[in-house]
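In: pasting the structure only:
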């Protein structure tokens, strides 16, 4: 396995295919809701590959000058439970710290709360519906935090 970070067309295509499989086909999110105005040509993505198969991805975007907002985070079904998602999110946080961000905030499906809580995110909102799924906003201080999670 190897991880690539960038915005090359081939790389974005791999992220989009995985997102289509997980969010649209598996979770039933509408195609036009999954792919939005933030999916621009210069948007960077982390993708974990096994050979040429995309097995995990996350969109890298800033919310404001102090906050990174990981988004469209998913792991291929048959690769879940192996720690790949945790490693990918921690890599994104390390990259964000190097770029000067202090916080990470994300929209978490209620079914994933324990995953994010184990990585020191905490709930920062009331429940809301996003693309038909029950979610909450979660936040974490990433600079100055113990990275040995």
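Out: Thanks, I have it. Quick caveat: nothing in here was measured; it's all calculated off a predicted structure. Numbering: from 1, shown residues only.
In: switch to C-alpha atoms for all contacts and neighbour counts from now on
Out: Fine.
In: ok, residue 136 touching residue 108?
Out: Yes: the pair residue 136 / residue 108 is scored as a contact, 5.4 Å apart, by Cα atoms under 8 Å.
In: Distance of residue 134 relative to residue 56?
Out: According to Cα to Cα, to the nearest Å, residue 134 stands 22 Å off from residue 56.
In: more neighbours, the two?
Out: Shown here are residue 134 and residue 56; by other Cα atoms under 10 Å, residue 56 has more neighbours (25 against 14).
In: On the three-state scheme, that one is what?
Out: strand (DSSP: H, G, I helix; E, B strand; the rest coil).
In: got the contact list for it?
Out: 15, 18, 47, 48, 49, 73, 74, 75, 76, 84, 85, 88 (Cα atoms under 8 Å, 6 or more residues apart in numbering).
In: let's bring in a second model and compare:
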């Protein structure tokens, strides 16, 4: 398995297709949410992903500050169903935070977390900054990480 991080312009057409396919599999089909995933932010983001035998099995979108929030952000965090429970999500978040701190030179990261993952994100130092609310019918909470 190989981790990669690329800007949108560095992604191949096949990688874009596989990223969008995985995001649709999880967010649209598995979580039964009807929403437009391509939101115009991918072009202004870094894409961190894990490939296993040519298949993308985990990914996250790292957004520069000003794209979604005043702070840098992590979004579209996914681990493919068959790969869950193996520590990949922890590795994914650690790599995302490290990249944002070291390469993007940011010390704050804001996320829009699904509420059931509150403790998971909290284990990395993210703190709640909003009340729970519904986004696409799923409970969410805004959280902030400060280095």
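Out: Right, received. Where do you want to start? No experiment lies behind these values; they were computed from the predicted model shown.
In: returning to that earlier point: same list, the contacts of residue 56 of structure 1, but as a markdown table with neighbour count, distance to residue 4 of structure 1 and secondary structure please.
Out: Listed next are the contacts of residue 56 of structure 1 as a markdown table, based on neighbours: other Cα atoms under 10 Å; distance: Cα to Cα, whole Å; DSSP: H, G, I helix; E, B strand; the rest coil:
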| residue | neighbour count | distance to residue 4 of structure 1 | secondary structure |
| --- | --- | --- | --- |
| 15 | 24 | 11 | helix |
| 18 | 22 | 15 | helix |
| 47 | 27 | 5 | strand |
| 48 | 25 | 7 | strand |
| 49 | 16 | 8 | strand |
| 73 | 24 | 15 | strand |
| 74 | 22 | 15 | strand |
| 75 | 21 | 15 | strand |
| 76 | 17 | 16 | coil |
| 84 | 18 | 14 | helix |
| 85 | 22 | 14 | helix |
| 88 | 21 | 10 | helix |
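In: Now residue 108 of structure 1: which helix or strand?
Out: strand 103-109 (DSSP states H and E).
In: Can you check which part of structure 2 that strand sits on?
Out: Using TM-score structural alignment, strand 103-109 of structure 1 lines up with residues 108-114 of structure 2.
In: neighbouring contacts of that stretch?
Out: 69, 71-75, 97, 121, 138-147.
In: could you flag which of those are buried?
Out: Buried by 16 or more other Cα atoms under 10 Å: 71-75, 97, 121, 140-145, out of the contacts of stretch 108-114 of structure 2.
In: The residues you listed: which two are farthest apart?
Out: 97 and 140 (20.2 Å; Cα to Cα).
In: against structure 2, where does stretch 11-24 of structure 1 fall?
Out: Using TM-score structural alignment, stretch 11-24 of structure 1 pairs with 15-28 in structure 2.
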